[in-house]
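Trainee: Pasting a predicted model and its sequence here:
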Amino acid sequence: MPVVKPVVVPDLGDFADVEVIEVLVAPGDQLAPETPLVTLESDKATMDIPCPDSGEVVELKVSVGDRLSAGDTILMLREAADATAASEPALAADAPRADITAAPVA
């Protein structure tokens, strides 16, 4: 079952309270790892914040003009089915195996 989890601003080093100058995704977008989510601008630089995982944007928590620091939530991401499948045990591996023997062909 896909999990919805927050995507937060990573530790930006000396940057805190930086402005969102561009939101690059919208609810419903399918994202791959490293897809840019937002562009932040400090006094010294602009930087794109990448998506850490693949999945679907469920809800945006920021808009242009907001100010963010490390740990602030950018959006809610529903993990891709393949990402959650990899973290759950495989049911087929637990299923009993049937013994199949080949019958001779006449």
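Mentor: Cool, the structure landed.

Trainee: okay, CA-based contacts and neighbour counts for the rest of this
Mentor: Noted.

Trainee: Which strands or helices does the helix or strand harbouring I74 pack on?
Mentor: Here I74, judged by DSSP states H and E, is contained in strand 73-79. Judged by 3 or more C-alpha pairs under 8 Å, 6 or more residues apart in numbering; DSSP states H and E, the packing partners of strand 73-79 are strand 4-8, strand 55-60.

Trainee: Redo those as CSV? Include mean neighbour count and distance to R78.
Mentor: Compiled in CSV, these are given as follows (neighbours: other C-alpha atoms under 10 Å; distance: least, C-alpha to C-alpha, whole Å):
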stretch, mean neighbour count, distance to R78
strand 4-8, 17, 4
strand 55-60, 20, 5
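
Trainee: Can you say which of those strands is nearest to E79?
Mentor: strand 55-60 (4.3 Å; C-alpha to C-alpha).

Trainee: other SSEs contacting that closest one?
Mentor: Under the contact criterion of 3+ C-alpha pairs under 8 Å, 6+ apart, strand 55-60 touches strand 30-31, strand 73-79.

Trainee: which residues are in contact with the strand holding I74?
Mentor: 2-9, 53-62 (C-alpha atoms under 8 Å, 6 or more residues apart in numbering).

Trainee: try it against this one:
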Amino acid sequence: MSIVDLNVPDIGDFDSVEVIEILVKAGDTIQAEQSLITVESDKASMEIPAERGGVVKEILVKLGDKVSQGTPVVRVEAADAASAAP
């Protein structure tokens, strides 16, 4: 088992977007592709999915934070590499 940070993937033409909802909490068991947070730009809102499954150890963003591609969102204890999203 390893501790990994799950980051914001490529979100298109947006430099930064605001976190408007956090969909998981510490202790939750998540699956690959499960939504972690909802972000909103001036044009749209979108959910940011998990790259892999595991147990959420820490939430690294707060409501109102601005995030961009590569920003760490949550820290998880991943069971193994097989839980990575395709």
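Mentor: Sure, I can see it. Computed from a prediction, not measured in an experiment: that's the story for all the values here.

Trainee: chain center to the strand holding I74 of the first structure, what's the gap?
Mentor: 6 Å (C-alpha atoms, centre = their mean, to the nearest Å).

Trainee: Give the closest residue to L12 of the first structure in space, chain neighbours not counted.
Mentor: Excluding its sequence neighbours, the residue lying closest to L12 of the first structure (C-alpha to C-alpha, 6 or more residues apart in numbering) is A70, at 6.4 Å.

Trainee: Can you classify that neighbour by secondary structure?
Mentor: coil (DSSP: H, G, I helix; E, B strand; the rest coil).

Trainee: check contacts around the residue positioned nearest the centre of the first structure.
Mentor: Geometric centre of the first structure, nearest residue: D53, 3.3 Å, by C-alpha atoms, centre = their mean. Counting by C-alpha under 8 Å, 6+ apart, D53 of the first structure makes contact with 31-34, 79.

Trainee: Now compare those and name the two farthest from each other.
Mentor: The span of the contacts of D53 of the first structure, defined through C-alpha to C-alpha, is set by E34 and E79 at 14.1 Å.

Trainee: who has more neighbours, these two?
Mentor: Taking other C-alpha atoms under 10 Å, E34 of the first structure and E79 do not tie; E79 has more neighbours (22 against 13).

Trainee: Against P49 of the second structure, how distant is the aligned residue in the second structure for that one?
Mentor: By TM-score structural alignment, E79 of the first structure lines up with A78 in the second structure. Separation of A78 of the second structure from P49 of the second structure (C-alpha to C-alpha, to the nearest Å): 15 Å.

Trainee: re earlier: could I get the helices and strands packed on strand 55-60 of the first structure as TSV with distance to T39 of the first structure?
Mentor: Below are those laid out as TSV (distance: least, C-alpha to C-alpha, whole Å):
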stretch	distance to T39 of the first structure
strand 30-31	16
strand 73-79	11
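
Trainee: Point out the most buried one among those strands.
Mentor: Highest mean neighbour count among these (mean count of other C-alpha atoms under 10 Å): strand 73-79, with a mean of 22.
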